[in-house]
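Asks: sharing a sequence plus its predicted fold:
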Amino acid sequence: MSQFVVSQSDNQEDHNKNDSITRKISVHTENIINLLIESYGKAPTDTILKILGNLDNSGYIPIELYEKLNEEDFSTEIGKGARKAYQKYLKAKDDKVHALKTINLRDEKLSLIRIIENDTIILRDLLLEHKGYKILDFWATWCAPCRSFNKRFQNHYSEYKDKGIEFYGIGIRIDSETEKDKFLTAIKHDKTPWKQFIDLNNETYNLFGTNSVPYQVLLDEKNQVIKILSHDIHNELDDLLKN
């Protein structure tokens, strides 16, 4: 197996400073989304939907907010546009999942770098380590929502692991020693309890035909993609466990 050589960067102080800024942005983004949800009924719905749209132009609406919205909220021009965008967002996710079911994640050519062991592992072998459901969490160090997830999900990881769902963090777009150093700095700061890997040449990530991060896919026991997850990961996983 090839070795992952960790360089001693002369710019570690810069990495720490840049990573600190990213983590602060992630906290602010998370707080804004929570504030928008809590503001329903206290602030104009159009304002809430407009700000949310500026944060995430995919059409996504947090389920905690969407369940509160009524026909009056959707009667305005902004409301109509938000609902249409949300329905388009859901359909796109469903269509994507259907297409992803043809992906063969047992391809022996797909390799990941194991951070702790400092070597590589074939993705097929990694997936065989856990017999239950799995989540592949593709993320990048500069992605504020990614870092927000690393922070807010730590306390819930053991809960879902005990129920048979395992997580694998996979760093993407890491094509230089500097980027590797940044990834190691981020892992050190985030202290995620789930295992972290680097996607060699983005080969696994590229299978999914997306440019989005964070990008989290749920695999069943047969390692087939059954869901593309969102900010509402708690609700989605709880629904899975109930069923």
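Replies: Structure's in. What do you need?
Asks: please make it C-alpha for all contacts and neighbour counts, starting now.
Replies: Fine.
Asks: ranges for the strands of the chain?
Replies: 111-114, 119-122, 133-139, 165-171, 195-199, 215-219, 225-228 (DSSP state E).
Asks: helices or strands up against the second one?
Replies: Yep, that's strand 119-122 we're talking about. On a contact count with 3 or more C-alpha pairs under 8 Å, 6 or more residues apart in numbering; DSSP states H and E, strand 119-122 meets strand 111-114.
Asks: let's bring in a second model and compare:
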Amino acid sequence: MKKIVRQPNINHRFELVSDSFASSDIPRVMPKHEIMEENEDGYCGWKEEFKHLQSLYEEKSDKQPDILEPIEFTYTTILEVPEIKISEDFNYGGIVSQGDIKHQIIDEIIFPDIVLPNKPSKLTSHQSYNIVRNHIKQNINMDVSKITSDYDFCFTVKKKVILSSPRHIKNEILNARGRSYQKRRYREYYVKEREVEVFEMTYFPKCYSPYTPIRGFTGRNHQDLQKNIDKYLKEIMEIINTPLKDCHYCDGMGVIITET
């Protein structure tokens, strides 16, 4: 390790402003140390015998090139990394990238960026919320389940459970004032399915009530983090996309998994 050291100027002198002034009594060049002196106040000025020539001269000097000087230093080895595994940049669905992943503060202090992908990693609750929400919206089977709440702060999925037998519904039709017609009117229809909530979430610190804040994904490293996210999404989609119907033996007290 070296540092740049600037060198002082040399050959300090006074040269005539114009060579036309030169004569036997007025030299073209005079060394600075011969015509200047320092007084008792520390001020450097022209000697008395040369002061009458001061206006004819200008001060000149020559620059020296900078030099490199070695810097002495000592270092202490606090950690040795036997092998650095180079991993691909983390990117999940365009929602979370490498720079969004959080690490322990001590790891960020000790390790260079190239090592951090091999250290414990985590995402925030909000980042995890966005990943799960986006994945469900892209992969949900709308014939089996449906999204009933889809906001930046809360998300809900309900399962469509096929009834063991269609249910007959008869509702009275009311007028604009909310009263019955003189001759009562009815609307009749059959319901073939019921809805059951199978997934809901919000995120910390929003914590929109009464939804459950999703925990941020974690991993031993970036690769493990990716693995844990994939595993969670696979499991949640199996729950959401598995078709169900009421058991006809117990009249809906239980459900049966149907073939897709």
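Replies: On my side now, so go ahead. Quick caveat: nothing in here was measured; it's all calculated off a predicted structure.
Asks: tell me how they score on TM after superposing.
Replies: Here the TM-score for the pair of chains, by TM-score structural alignment, normalised by the length of the first structure, is 0.19; 79 aligned residues with a C-alpha RMSD of 5.9 Å.
Asks: adding distance to residue 38 of the first structure and mean neighbour count, write the strands of the first structure out as CSV.
Replies: Below are the strands of the first structure laid out as CSV (distance: least, C-alpha to C-alpha, whole Å; neighbours: other C-alpha atoms under 10 Å):
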stretch, distance to residue 38 of the first structure, mean neighbour count
strand 111-114, 40, 21
strand 119-122, 44, 17
strand 133-139, 27, 23
strand 165-171, 29, 22
strand 195-199, 33, 22
strand 215-219, 26, 21
strand 225-228, 26, 20
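Asks: and those as a markdown table, adding distance to residue 32 of the first structure?
Replies: Below are the strands of the first structure laid out as a markdown table (distance: least, C-alpha to C-alpha, whole Å):
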| stretch | distance to residue 32 of the first structure |
| --- | --- |
| strand 111-114 | 34 |
| strand 119-122 | 38 |
| strand 133-139 | 21 |
| strand 165-171 | 25 |
| strand 195-199 | 28 |
| strand 215-219 | 20 |
| strand 225-228 | 23 |
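Asks: so which of those comes closest to residue 52 of the first structure?
Replies: strand 215-219 (19.0 Å; C-alpha to C-alpha).
Asks: just so I know, which of the strands of the first structure lies nearest residue 20 of the first structure?
Replies: Per C-alpha to C-alpha, nearest to residue 20 of the first structure of the strands of the first structure: strand 133-139, 16.7 Å.
Asks: check which residues of the lengthiest strand in the second structure are buried.
Replies: If you go by DSSP E, the second structure has its longest strand at strand 180-203. For strand 180-203 of the second structure, a neighbour-count test (16 or more other C-alpha atoms under 10 Å) marks 193, 199, 200, 201, 202, 203 as buried.
Asks: which two of the residues you listed have the greatest separation?
Replies: Largest pairwise distance in these, by C-alpha to C-alpha, is 30.6 Å, between 193 and 203.
Asks: show me where the first structure has helices.
Replies: In the first structure, the helices defined using DSSP state H lie at 12-38, 45-55, 63-66, 77-100, 123-128, 144-152, 154-162, 177-190, 203-206, 233-242.
Asks: looking at these, which one is packed in the most?
Replies: Most buried of the helices of the first structure by mean neighbour count (mean count of other C-alpha atoms under 10 Å) is helix 144-152; its value is a mean of 21.
Asks: that older thread, counting contacts, what elements does the longest strand of the second structure pack onto?
Replies: Using 3+ C-alpha pairs under 8 Å, 6+ apart: strand 180-203 of the second structure touches helix 125-139, strand 155-174, strand 213-214, helix 222-241.
Asks: out of the ones you listed, deepest packed?
Replies: strand 213-214 (a mean of 20).
Asks: and after that strand, which helix or strand comes next?
Replies: strand 218-219 (DSSP states H and E).
Asks: for that next one, packing partners?
Replies: Packing contacts for strand 218-219 of the second structure, counted by 3+ C-alpha pairs under 8 Å, 6+ apart, involve strand 121-122, helix 222-241.
Asks: do that again at 6 Å, thanks
Replies: strand 121-122 (3 or more C-alpha pairs under 6 Å, 6 or more residues apart in numbering; DSSP states H and E).
Asks: remind me what the strand it packs on packs against, helices and strands.
Replies: So strand 121-122 of the second structure, by 3+ C-alpha pairs under 6 Å, 6+ apart, packs with strand 102-103, strand 218-219.
Asks: winner for burial among those?
Replies: strand 218-219 (a mean of 20).
Asks: could you find the closest non-adjacent residue to residue 137 of the second structure?
Replies: residue 147 (8.0 Å; C-alpha to C-alpha, 6 or more residues apart in numbering).
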